[in-house]
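A.B. asks: Here's a sequence, model it:
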Amino acid sequence: MSFSLRPGERVGIIGRIGSGKTTLEKLVLGLYQPSEGSVLIDGMDARQIDPVDLRRGIGHVPQDPMLFYGSLKHNLLVGAPFADETDMLHAARIAGVDDFAARNPKGYDMLVGERGESLSGGQRQSIAVARALINDPAILLLDEPSSNLDNQSEAQLKRRLEEASQGKTILLVTHRTALLTLVDRLIVIDGGRIVADGAKDQVIEALKQGRIGGVGGRA
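C.D. replies: Take a look at the predicted model:
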């Protein structure tokens, strides 16, 4: 598998279950090492980049964000040891965290239960987006960011991501067609191979006409 992204490019990745999307994400994040070839970021082999610096430069929004028992503030700042309160509040505003923090008397000191049990799915995803933005990364890696949301919450998340992603490179893994408005280019993978790569509208039309295989499930 080989492809490149230009700075500021917005690319969607789709494919059936087991197609290789999850492996691709882990390679980008440095959690897996390629058995052959390399992952280059700004022309540098990712293996030569300190893992902490690598993950600071990539804002990752996972399907199921890991939240812990503690304050909202501490949950936002995890993984961002050099961020200050100004950074936190800026990211929280874009992600919509300030909406529900303002409704709680304790604000950002409000208690978040284990795994975020006291929050709605939309609120948990808002925290995940804020975490991804807090270090102002050049790259956003979005892994099914609306998988646990209803349609209304998904629409709100999409609006926030549109604002958050201005000027950033996006790599979006999703099976939700509603989120494809965030990208301009679409890559279809199947069996660890790229079976289509091109302008979003052209790839979608080819899929509708059955000229491309490799889609039909979630990773």
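
A.B. asks: Please count neighbours and contacts with C-alpha atoms only from this point.
C.D. replies: Noted.

A.B. asks: I'd like the next helix or strand past the helix or strand where His90 lies.
C.D. replies: Using DSSP states H and E, His90 sits within helix 85-95. With elements assigned by DSSP H and E, the helix or strand that comes after helix 85-95 is helix 97-101.

A.B. asks: One more, so I can put them side by side:
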Amino acid sequence: MIGRRALLGAGAVVLLSACTPQADEPAAEVAPAGDWHGTFLSGGGAALPDVTLTDQDGKPFNLARDVTTKAVALFFGYTNCPDVCPGIMADMATAKRRLPEDLVDDVTLVVVTTDPARDTPEALKEYLRRVDESFIGLTGDLELIKPAAMSLGIDITEGKQLPSGGYEVDHGSYVLGFGEDRKMAVVWNAVPPGDLREDYERLIAL
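C.D. replies: Reported below is the predicted structural model:
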């Protein structure tokens, strides 16, 4: 079930999904001009959180300060997500690979786990080896991750028990794009890789 619960700043919406695709666009102020395939936030949105987590190599990584590329595409998900998370991440990576050679290193793909209890650095590293090693995978204390996600309009709930004995984590499944100023500029919802690649180029050029 997808719920639109609150508006945060310029265009960020608290969204919750049981790891299922979201059917509606966030209630963001869409820019009057341009050809973005995602929802462009005129005036800019929330900044990348100044939070230090742990990457898949076990090293500290500050989300706001340690990315050096012109653009960032950020997703909150987890390795045990049954289907939606890997599909979204595959699309993110495919879009990056399709960029012109001189731009492919200008965007950083980041996934922050919503399930740090299971997603250790080692688990993230193995998962990203199968999905796409160009990602930076981040884990850490859920008490750090949840407010960082919420500051960007992404809600995360506690794990929900499944009949199989495992559990799934409800979380917003939008991909968030940040330009060189590290302010949220675009929100993507189920955008195909070709369109996402075009938006990566626009984001790099901001």
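
A.B. asks: Quick check: TM-score for this pair?
C.D. replies: The TM-score (TM-score structural alignment, normalised by the length of the second structure) is 0.28; 96 aligned residues with a CA RMSD of 5.4 Å.

A.B. asks: one step back: summarise which helices and strands the helix holding His90 of the first structure is packed against.
C.D. replies: When contacts are defined as 3 or more CA pairs under 8 Å, 6 or more residues apart in numbering; DSSP states H and E, helix 85-95 of the first structure packs onto helix 97-101, helix 121-133, helix 151-164.

A.B. asks: how about those helices in TSV, adding mean neighbour count?
C.D. replies: TSV is the format used below for these (neighbours: other CA atoms under 10 Å):
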stretch	mean neighbour count
helix 97-101	18
helix 121-133	26
helix 151-164	16
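
A.B. asks: Make a markdown table from those helices and add distance to Arg10 of the first structure to it.
C.D. replies: Converted to a markdown table, those look like this (distance: least, CA to CA, whole Å):
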| stretch | distance to Arg10 of the first structure |
| --- | --- |
| helix 97-101 | 24 |
| helix 121-133 | 16 |
| helix 151-164 | 11 |
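
A.B. asks: Could I get the buried residue list for the helix holding His90 of the first structure?
C.D. replies: Of all the residues in helix 85-95 of the first structure, those buried under the rule 16 or more other CA atoms under 10 Å are Asp87, Met88, Leu89, Ala91, Ala92, Ile94, Ala95.

A.B. asks: Determine which two of the residues you listed are furthest apart.
C.D. replies: In terms of CA to CA, these reach their longest pairwise distance at Asp87 and Ala95, which sit 12.3 Å apart.

A.B. asks: so what sits against both of these two?
C.D. replies: Residues touching both Asp87 of the first structure and Ala95 by CA atoms under 8 Å, 6 or more residues apart in numbering: none at all.

A.B. asks: Could I get the full set of helices for the second structure?
C.D. replies: With DSSP state H as the criterion, the second structure has helices at 84-97, 121-131, 142-151, 193-205.

A.B. asks: closest to Phe61 of the second structure out of the ones you listed?
C.D. replies: Nearest to Phe61 of the second structure among the helices of the second structure is helix 121-131 (11.9 Å), distances taken as CA to CA.

A.B. asks: and the closest one, which residues are buried?
C.D. replies: Pro121, Ala123, Leu124, Lys125, Tyr127, Leu128, Val131.

A.B. asks: From Arg202 of the second structure, how far off is the third one?
C.D. replies: Plainly put, Leu124 of the second structure is 29 Å away from Arg202 of the second structure if you go by CA to CA, to the nearest Å.
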